[in-house]
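Colleague: need a 3D model of the sequence below.
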Amino acid sequence: MAMALRCFRHLHSLLYCSPLAMMRRMPQAAAGCPAPLLEGCRQCVRQVMLTRQLATKKAKGKGQTQAKVNINAALVEDIINLEETNEDMQAVVEALKEDFNRNVSVRTSPGALDHIIVVTKDGKFPLNQLGQISLKSPQLIIVNMTNFPESTAAAMKAIRESGMNLNPEVDGTLIRVPIPKVTREHRESLAKLAKQSTNKSKDALRKVRSKSMNQVKKFKSKVSEDTIWLLEKQIQQMADNAAAEMDKLLAAKTKELLG
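Modeller: Alright, predicted model coming up:
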């Protein structure tokens, strides 16, 4: 057990070496390391070196992608939380999905108005907390503001400025929201809105990536260059995957809108 532990510590120290240092230190296994364990150390180091070599190869030819980099999160948890970084990036993707479902739809449903934010003198509230929203007919949504009549004008303004191409009309404490006809011009307007939303989401994604990159760079003087390089590649890989997912969402939404 003691010998195995020494071998493990030896291998762990090699993980943070440069490739050249690895080669130099390979034969220097822990004292008294049995042949099977020593060979295991050598095989593990060769595997680490192979992984690094694959990660640095650039894609050649069409349809090929750069080799993926995967780092054991437990080994770098003192530097950065990779799982949290990935969650933050995926949160941006999920926000884009929600935006598409709520604001970039060919047909407007009562649920699409629920989370429109209304600014009142008492604060900001979702529209469905101030008024009762119902579908009067396939072409008309009614917002009943009887419970908060003083917020009717603010609700009207919020609906009109929601970016959903809606022109509400007020009738006492009732707000009538005609559903626009699905014209080619309206579809093109929604497709343009989807593109703008995607670009904003990519800006948010870049901020998450930059924040993570800066966190890693703080440890340049404390860990090896290889470790920093691999972490940066991992973060960039996460960002690329999230951006690719956004592009797929946009392509699907554009096809839905324009055919």
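Colleague: please count neighbours and contacts with C-alpha atoms only from this point.
Modeller: Fine.
Colleague: for stretch 212-231, what is the distance to the chain centroid?
Modeller: For stretch 212-231, the distance from its own C-alpha centre to the chain's C-alpha centre is 22 Å (CA atoms, centre = their mean, to the nearest Å).
Colleague: and that stretch, end to end?
Modeller: 10 Å (CA to CA, to the nearest Å).
Colleague: can you point out the buried residues in it?
Modeller: By neighbour count, with 16 or more other CA atoms under 10 Å as the criterion, the buried positions of stretch 212-231 are 212-213, 216, 219, 227-228, 230-231.
Colleague: pretty sure residue 142 sits against residue 176.
Modeller: Yes. Contact criterion CA atoms under 8 Å: residue 142 and residue 176 qualify, at 4.9 Å.
Colleague: picking that back up, okay if I get the buried residues of stretch 212-231 as TSV plus secondary structure?
Modeller: Rendered in TSV, the data for the buried residues of stretch 212-231 read as follows (DSSP: H, G, I helix; E, B strand; the rest coil):
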residue	secondary structure
212	helix
213	helix
216	helix
219	coil
227	helix
228	helix
230	helix
231	helix
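Colleague: can you put those in a markdown table and add distance to residue 45?
Modeller: Rendered in a markdown table, the data for those read as follows (distance: CA to CA, whole Å):
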| residue | distance to residue 45 |
| --- | --- |
| 212 | 28 |
| 213 | 27 |
| 216 | 24 |
| 219 | 24 |
| 227 | 15 |
| 228 | 18 |
| 230 | 16 |
| 231 | 19 |
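Colleague: next, the structure of the following sequence, for comparison with the previous one:
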Amino acid sequence: MSEDFELDTDDLTRRMDGAMTNLKTEFASLRTGRASSSMLEPITVDAYGQPTPINQVGTVNVPESRMVTINVWDKAMVGKVEKAIRESGLGINPQLNGTIIMLPIPELNEERRRELTKVAAQYAEHARVSVRNLRRDGMDQVKKAKADGLSEDDQKFWETEVQDLTNRYIAKVDAALETKQAEIMQV
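Modeller: Predicted structure coming up:
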């Protein structure tokens, strides 16, 4: 196996891309003072005995920059959707208009902006931990190959490849965090 070893960097890259995708999804759920349909993605409603995403019980629209509307398809679900939004921790007070739930997005105050930047930093740290765990997996594969006869030069080469990949993704996480924090703090 010694000379034939080749680390599957494509797999590591794909898995690190997954960590970035997850981070972007978490960032999208943070309210920045602008309306976004993605802010409702983490919220589920108990629909017919199953936890169901809001976008599967109604149409989510953003008619203006500070308003999200949900046109609930089943009248019996309106109350459940409203309750799920109230209990979600988004800090939004839904207003009912028949089967349409309107969510006016209030301006964020300075204190809330600071709290959200801390939450964003926590999400970024989770992503960094995921990337580092993937780095450890890659390094473990290299160490296993070393035990199976991989040369020291090849071991150093693959360890450098894994570290370079890790550094690139950590930099991507940091850049995404910086962008999100600037977006949150923008008045």
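Colleague: between residue 142 and residue 176 of structure 1, who's got more neighbours?
Modeller: Looking at residue 142 of structure 1 and residue 176 with other CA atoms under 10 Å, you find the greater number of neighbours at residue 142, namely 21 against 18.
Colleague: residue in structure 2 matching that one?
Modeller: Taking TM-score structural alignment as the criterion, the aligned counterpart of residue 142 of structure 1 in structure 2 is residue 69.
Colleague: over to residue 107 of structure 1?
Modeller: Counting by TM-score structural alignment, residue 107 of structure 1 corresponds to residue 34 in structure 2.
Colleague: Three-state assignment for that match, please.
Modeller: Counting by three-state DSSP, the backbone at residue 34 of structure 2 sits in coil.
Colleague: give me the neighbour count for it.
Modeller: 19.
Colleague: please enumerate the helices of structure 2.
Modeller: In order along the chain, structure 2 carries the following helices (DSSP state H): 9-28, 78-86, 110-147, 152-185.
Colleague: wouldn't residue 121 of structure 2 be in contact with residue 177 here?
Modeller: Yes. With contacts defined as CA under 8 Å, residue 121 of structure 2 counts as touching residue 177 at a distance of 6.7 Å.
Colleague: of those two, which one has the most company?
Modeller: Applying other CA under 10 Å to residue 121 of structure 2 and residue 177 shows that residue 177 carries more neighbours, namely 22 against 19.
Colleague: what does residue 174 of structure 2 align to in structure 1?
Modeller: Taking TM-score structural alignment as the criterion, the aligned counterpart of residue 174 of structure 2 in structure 1 is residue 247.
Colleague: that match: neighbouring residues, count only.
Modeller: Other residues lying near residue 247 of structure 1 total 16 when counted by other CA under 10 Å.
Colleague: what residues are up against it?
Modeller: By CA atoms under 8 Å, 6 or more residues apart in numbering, the contact list for residue 247 of structure 1 reads residue 198.
Colleague: now with 10 Å?
Modeller: Listed by CA atoms under 10 Å, 6 or more residues apart in numbering, the contact partners of residue 247 of structure 1 are 195, 198-199, 202, 241, 253.
Colleague: can you redo those as CSV with distance to residue 91 of structure 1?
Modeller: Converted to CSV, the contacts of residue 247 of structure 1 look like this (distance: CA to CA, whole Å):
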residue, distance to residue 91 of structure 1
195, 18
198, 14
199, 15
202, 12
241, 13
253, 19
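Colleague: thinking again about what came up before, overlap of the contact sets of residue 142 and residue 176 of structure 1?
Modeller: When CA under 10 Å, 6+ apart defines a contact, the residues bordering residue 142 of structure 1 and residue 176 alike are 136, 168-170.
Colleague: residue 83 of structure 1: which of those is nearest?
Modeller: Relative to residue 83 of structure 1, the closest of those is residue 168; by CA to CA it sits at 44.3 Å.
Colleague: how close does that closest one get to residue 147 of structure 1?
Modeller: Applying CA to CA, one obtains 19 Å for the distance of residue 168 of structure 1 from residue 147 of structure 1.
Colleague: who has more neighbours, these two?
Modeller: Using other CA under 10 Å as the criterion, residue 168 of structure 1 and residue 147 rank with residue 168 on top: 20 against 13.
Colleague: how many neighbouring residues does the aligned partner of residue 125 of structure 2 in structure 1 have?
Modeller: Under the alignment (TM-score structural alignment), residue 125 of structure 2 pairs with residue 199 of structure 1. Residue 199 of structure 1 has 15 neighbours, counted by other CA under 10 Å.
Colleague: check the gap between residue 199 of structure 1 and residue 9 of structure 1 for me.
Modeller: Computed with CA to CA, the distance linking residue 199 of structure 1 and residue 9 of structure 1 is 47 Å.
Colleague: same question, residue 38 of structure 1
Modeller: Here residue 38 of structure 1 is placed at a distance of 12 Å from residue 9 of structure 1 (CA to CA).
Colleague: contact partners for residue 101 of structure 2?
Modeller: With CA under 10 Å, 6+ apart as the criterion, the residues that contact residue 101 of structure 2 are 58, 60, 68-72, 78-79, 81-82, 85, 94-95.
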